[in-house]
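# what follows is a predicted structure for the sequence shown.
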Amino acid sequence: YSMELKEEDDEFIIWNEEEYINATYKNLGYHIHPDLFKIHSQFVMDSAFEKHKTRQEKETFDSDEDDSYKGSEEAKRVHLKLFDGSLEDVNTKLATTARNVKKRGRRSGKYSKEISADNNLLARSKSTSAMKATQAMRLPGAATVSSIVSIDNLSLETLSTMSPWFECEGEKGRVVEMRDESGIRSYLVPPGSSFHVGDASQINDYSNLNGVSFDFIVMDPPWMNLSVKRKKMYSMSDDILGAIDIPSIMDPEGVLAMWVTNSPRVHNMVEKQIKAWGLTRIGVWFWLKTTTSGRPSTSFVASSSGKQPYEAVILCVRREMKQKLAEEKKLPRKNLIIASIPMCVHSRKPSIIEIYRQMVSAAVIDRPLEIFARSLYPGCTSIGYEPLLLQNSEFFQKL
């Protein structure tokens, strides 16, 4: 899969996650359900949406006036060390870029001018129904093993007795079925992927016993964000990050990409942990979430929930390798804004492994790993309590 990403001097790219997912599952005869990407308007409460609807419908296609940018100057100044230590206001920088994203995206046809003011009803409704069809796979009492078995052995029985590592060989991927008391559920498994249902720290034994290390590690820790009433499967205070032995599971020249929230508390935690692992930060990339017409998905003005239309991913390498990687031109660009329409499912991030591959031409990613995974990627090892969550066929449509 290859996207037309612009010249090196651009500060942003427009990434089409829907297209990437569809390319991944085409050989299996599926594509992602198109409703999940129908993010036509900014996310707001239904009552607030009705109030703003009339005003939004009056917008002319070429107009640059946009609620999202008003007040971005007054928005909280985020002088965050992790976001490059500069005093530059992240909000203002991203709001300025967002204007250019919208202009270029509409010009190139990546964004449409139609604004169907529906408060993303189709997307939200499909997301809700698909989530209802998911199965709980975190089964207490399962003995954890580091053995690798074929995806053919996948069943709730296997998961509840020994929870091994499942592997999907072949170039096409597989559709596998699992039976529970409510019937049979189908899951799409991409080619070359392997996964384990269990605690993130179990990657240590797997790596050690199988003699495997990873060259690109993605981590999206479930930060206890107040705006997300997430099941308390993990609590970051239990030092789950510290229990993951990054120095022993990561290749000498490996890269760690860690998604972080905008909370200063989280930033302190991340900074300490990066140091404890002997890593150093080499860049910060921002994911700017947009609607189908190129607007930011929420306002930049700090709302009561503090929800911003962007998230950041911090890129790190071993401290002692930074100089060597720089000399070999293997380091990524320090800053990049990835604009894309989000899938209407909590916590589904753009495919950073594929984006990194395309943006860093010297990067060779042969053994990627995702920790705290909620979906699977081709050729990638995934671990977490819900690695099959978004692989349920309810999220897809047959071609």
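Nice, I can see it. Numbering: from 1, shown residues only.
# please make it C-alpha for all contacts and neighbour counts, starting now.
Will do.
# quick one: contacts for the residue nearest to the spatial centre of the chain?
The C-alpha lying nearest the average C-alpha coordinate of the chain belongs to Lys349 (C-alpha atoms, centre = their mean; 1.8 Å). For Lys349, the contacting residues are Pro342, taking C-alpha atoms under 8 Å, 6 or more residues apart in numbering as the criterion.
# may I ask you to name the longest helix in the protein?
helix 90-107 (DSSP state H).
# tell me the first helix or strand C-terminal of that one.
The first helix or strand that comes after helix 90-107 along the chain, using DSSP states H and E, is helix 121-132.
# what does stretch 360-369 contact?
With C-alpha under 8 Å, 6+ apart as the test, stretch 360-369 has contacts from 213-218, 329-333, 353, 356-357, 379-382.
# what about 7 Å?
Phe214, Asp215, Phe216, Ile217, Val218, Lys329, Lys330, Pro332, Arg357, Cys380, Thr381, Ser382 (C-alpha atoms under 7 Å, 6 or more residues apart in numbering).
# next up, a second structure to put side by side with the first:
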Amino acid sequence: MEISDELRSFEATGVYRLNVTGTGTGATFLDPVRLINGSYQRFRVIPSAYYSRSFEPPRQVGDPETEPPEKRRKRKRNQKSKPRELNAMERIAEARHQEVRHLLLSAHESLIKDKYLLERLSKMMEGKEHKLDVGSGSENNFVELGTSWRAPFYEITICFWKPHVLGHGEGSINARKTSFPLFNSIISVEAIDEAEGDFQNRHYILPRGSCFLMSDFERVRDLIPGSSNQGYNLIVVDPPWENGCVRQKEAYPTLPNRYLLYLPVQELAHPAGALLVLWITNREKLRMFVEKELLPSWGVKDPTVFYWLKVKHDGSLIGDLDLFHHRPYECLLLGYINVNTDAKQGSNFKLLEGPQVIMSVPGAHSRKPPLEKLLSEYIPGPKPPRCIELFARELFPGWTSWGNEPLHFQDSMYFSEKSTTANLEKALTPQLQMPGVRSASPSPELRRVRTALPASSNVASARAKLAERARSPANSKPRGADDHMKRGKSGGGENGRLIPSARRRSSPPPPAAAVSPDVGRMRCSWISANSDPLYVAFHDEEWGVPVHDDRTLFELLTLSQALAELTWPAILVKREEFREMFDGFNIASVSEFTEKKINLLRSNGSMLLSEQKIRAVVTNAKQLQKVVQEFGSFRKYCWSFVNHKPITNCFRYARQVPTKTPKAEAISKDLMRRGFQCVGPTTIYSFMQVAGIVNDHLSCCFRFKACRQHKATENNVEAEPALPESLSSPSSEDSEDVVNH
């Protein structure tokens, strides 16, 4: 009966305690799929997707692994490799292994003897469901996307479900979709059910109560709570340890070990105590670094060692236990922060009592099993505990997850939907509230996520103008310069995504979805359904349209320089202030700015540009006058680099749009030679985009053809002096009117 009760508990919880004879330690078998599925309501993890290595299709005849030895490539035979003498570090590692070998064998033996568990284990692996694209490489590479300059513009659209009760037990479920910045912004899902996210044609399942920050190492301090009482009681760290194997480096990006010394672990820990769990490989050099430097820097003393023993679905080990470089187990170092371990026992938790063995069937890509239920009795502090995982690759309900790919295993290809009948009944409970997204960090960006867009008259005016323009015929007259000046005053709130060449993160969109007056139009992917109409109007009417007026070109060059400190949405909102600062971008007037005038601008316009940028604008105005004297106009100078014809790039995806090109580098180099300041290649390419010198509208955007057909030069333009051949001749990348990719 005890075995039956234990198995019944295992079916419900996914945790099975084993009796290990001959040792004073315990062993536990974990079923990660059961542990994860217990926290989901509408979805469940597919076993064949989690244990994809155990569900690989059988090899076909003709594969190298199934060919007989005589048909394989000839190899040197009868030549046995000589045993290599172990170095000092390897000898220490071997000694550690011998110390724990008996414990591991005893734990594994207890698993093999438990026939009831093995029977359940084999049935657990009999799932027939299998997503064909698991491990196919079709999923998003968040590591690569996060390092791109476009990362601040990527948005994830999250769908929340709200029950709508109609009466007499009838009801339905309404969906609410909201877009949020994917990178460098904490997103917390406050809901009684799972939320669903969409990003670049992939679907993601977000567990209720989960919170994640997808960023690089520089933003990890955003996780530090504003109040010490909001610290974390369980901190799990699974670092991408340095690895000398070239194959491993290609599959898993690594991080220099010493970077981990700067993790704010002590600042994340709850003052009432925290349990730290650190996953570590079997390399002795790494083990010494962790024990002598890393853990002391985090305030952890006398860590306890747990061992994760990896087994197959039949209970056998995944490899030879004594194989030196590929042993079938990994180590976990556990220790306390802000806890007096000399005390006999904590008030509401047990102290760690020596090594233990955890056994489970490993998931794909070194996916670790969930640990909260296993370690619940050892976690200090208030209950339920607040948990965080650093370098996470999946989300858990109630957990905060940080890393450069915390959504990796949240892809819908790992999930299937449960029966919807019971879920619908739960969802139609009258007491339920509309789920939402709140800020879990004191940073101002997150507060903007939480704050609704103010119903200002400027925003209403901009939306009304767009609605009026949408009702007008398609071949209506384009707006004049006066309308552009008026549009500079409209808008409110930095809640859009517009130009891919902006290098700083723009503010997140408001929770309320913006109404698009012309839904049928396809726009560039960085224009979302929630983008403010002011920014949509800028995309539709200005960005990418060839400009031939010197004053406007000077303005666009200045605004492109401001991208180093502001974003396009912020610049557009304050465009009229820029014009007031620089006398409507009158070149002659700006070139005569005195030191007194610059100091006045620095004090009055400190919220717009730094002193360096203000002085650069004045200097550029002076140098621009010299260019006009030499070439007749600044327009002729700019357009001569592209033979007076805009470059049209047929990009299909936003990730294809570059930050700079050889042509931009050539223009930048010549401008700096002439004395211009703050005109790097990235700034110049932003200028080329907005001035229409290059058409970077995506090929699916309705503005792509319009800008492509726009005349590059005005009628009856006199012959213009040519630039030196090395500068004016287009590169191989830009020489064509249309570049096909």
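It's in. Source: prediction; values computed, not measured.
# coming back round to it: show me the two of the contacts of stretch 360-369 of structure 1 that sit farthest apart.
Using C-alpha to C-alpha, those reach their maximum pairwise distance at Lys329 and Ser382, which is 28.3 Å.
# the more surrounded of the two?
Ser382 (29 against 13; other C-alpha atoms under 10 Å).
# distance of the aligned partner of that one in structure 2 from Asn740 of structure 2?
With TM-score structural alignment as the criterion, the equivalent of Ser382 of structure 1 in structure 2 is Ser401. Ser401 of structure 2 sits at a distance of 40 Å from Asn740 of structure 2 (criterion: C-alpha to C-alpha, to the nearest Å).
# just Pro264 of structure 2 next, same as before
In this structure, Pro264 of structure 2 lies at 47 Å from Asn740 of structure 2, with C-alpha to C-alpha as the measure.
# for Leu5 of structure 1, see how far away the residue nearest to the centre of structure 1 is.
Taking C-alpha to C-alpha as the measure, Lys349 of structure 1 falls 18 Å from Leu5 of structure 1.
# what's the spacing between the longest helix of structure 1 and its chain's center?
Distance of helix 90-107 of structure 1 from the chain centroid (C-alpha atoms, centre = their mean, to the nearest Å) equals 21 Å.
# quick check, the match of Ser382 of structure 1 in a strand?
Yes. Going by DSSP: H, G, I helix; E, B strand; the rest coil, the assignment for Ser401 of structure 2 places it inside a strand.
# that one and His408 touch, don't they?
No. Look at Ser401 of structure 2 against His408 with C-alpha atoms under 7 Å: they stay out of range, at 11.7 Å.
# which residues do these two both contact?
For the pair Ser401 of structure 2 and His408, no residue contacts each of them under the criterion C-alpha under 7 Å, 6+ apart.
# how about Lys426 of structure 2, secondary structure?
What three-state DSSP gives for Lys426 of structure 2 is helix.
# how deep is it tucked in, by neighbour count?
Lys426 of structure 2: 15 surrounding residues under other C-alpha under 10 Å.
# map it onto structure 1.
Structural correspondence for Lys426 of structure 2 with respect to structure 1 (TM-score structural alignment): none, the position is unaligned.
# aligned partner of Ala302 of structure 1 in structure 2?
Using TM-score structural alignment as the criterion, the counterpart of Ala302 of structure 1 in structure 2 is Leu323.
# tell me which element its match is part of?
Element membership for Leu323 of structure 2 (DSSP H and E) is empty, with no helix or strand holding it.
# one step back: turn the contacts of stretch 360-369 of structure 1 into TSV, including secondary structure and distance to Leu154 of structure 1.
Compiled in TSV, the contacts of stretch 360-369 of structure 1 are given as follows (DSSP: H, G, I helix; E, B strand; the rest coil; distance: C-alpha to C-alpha, whole Å):
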residue	secondary structure	distance to Leu154 of structure 1
Phe214	strand	24
Asp215	strand	27
Phe216	strand	26
Ile217	strand	25
Val218	strand	24
Lys329	coil	42
Lys330	coil	38
Pro332	coil	38
Arg357	helix	30
Cys380	coil	18
Thr381	strand	16
Ser382	strand	15
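# which among these end up buried?
Among those, those classed as buried by neighbour count (16 or more other C-alpha atoms under 10 Å) are Phe214, Asp215, Phe216, Ile217, Val218, Lys330, Pro332, Cys380, Thr381, Ser382.
# want to throw those into CSV with distance to Ser293 of structure 1?
Rendered in CSV, the data for these read as follows (distance: C-alpha to C-alpha, whole Å):
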residue, distance to Ser293 of structure 1
Phe214, 38
Asp215, 36
Phe216, 33
Ile217, 32
Val218, 29
Lys330, 35
Pro332, 29
Cys380, 32
Thr381, 35
Ser382, 33
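# out of those, which comes closest to Val284 of structure 1?
Proximity of these to Val284 of structure 1, judged by C-alpha to C-alpha, is greatest for Pro332, which lies at 9.7 Å.
# residue in structure 2 matching that closest one?
Taking TM-score structural alignment as the alignment basis, one finds that Pro332 of structure 1 is matched in structure 2 by Leu352.
# which residue ranges form the strands in the stretch 151-300 of structure 2?
For the stretch 151-300 of structure 2, applying DSSP state E, counting those that start in this stretch gives strands covering 155-167, 170-181, 186-190, 195-199, 202-206, 211-214, 234-237, 274-280.
# would you mind finding the most buried of these?
Among the strands of the stretch 151-300 of structure 2, the stretch with the highest mean neighbour count (mean count of other C-alpha atoms under 10 Å) is strand 211-214, at a mean of 28.
# contact partners for Val246 of structure 2?
Remark: with contacts taken as C-alpha under 7 Å, 6+ apart, Val246 of structure 2 is in contact with nothing.
# of Pro264 and Asn740 of structure 2, which one has the most company?
A count of neighbours by other C-alpha under 10 Å puts Pro264 above the other of Pro264 of structure 2 and Asn740, at 15 against 10.
# quick check: the more buried one vs Leu145 of structure 2, distance?
When Pro264 of structure 2 is compared with Leu145 of structure 2 (using C-alpha to C-alpha), they lie 25 Å apart.
# equivalent analysis for Ser215 of structure 2, please.
When distances are taken as C-alpha to C-alpha, Ser215 of structure 2 and Leu145 of structure 2 turn out to be 10 Å apart.
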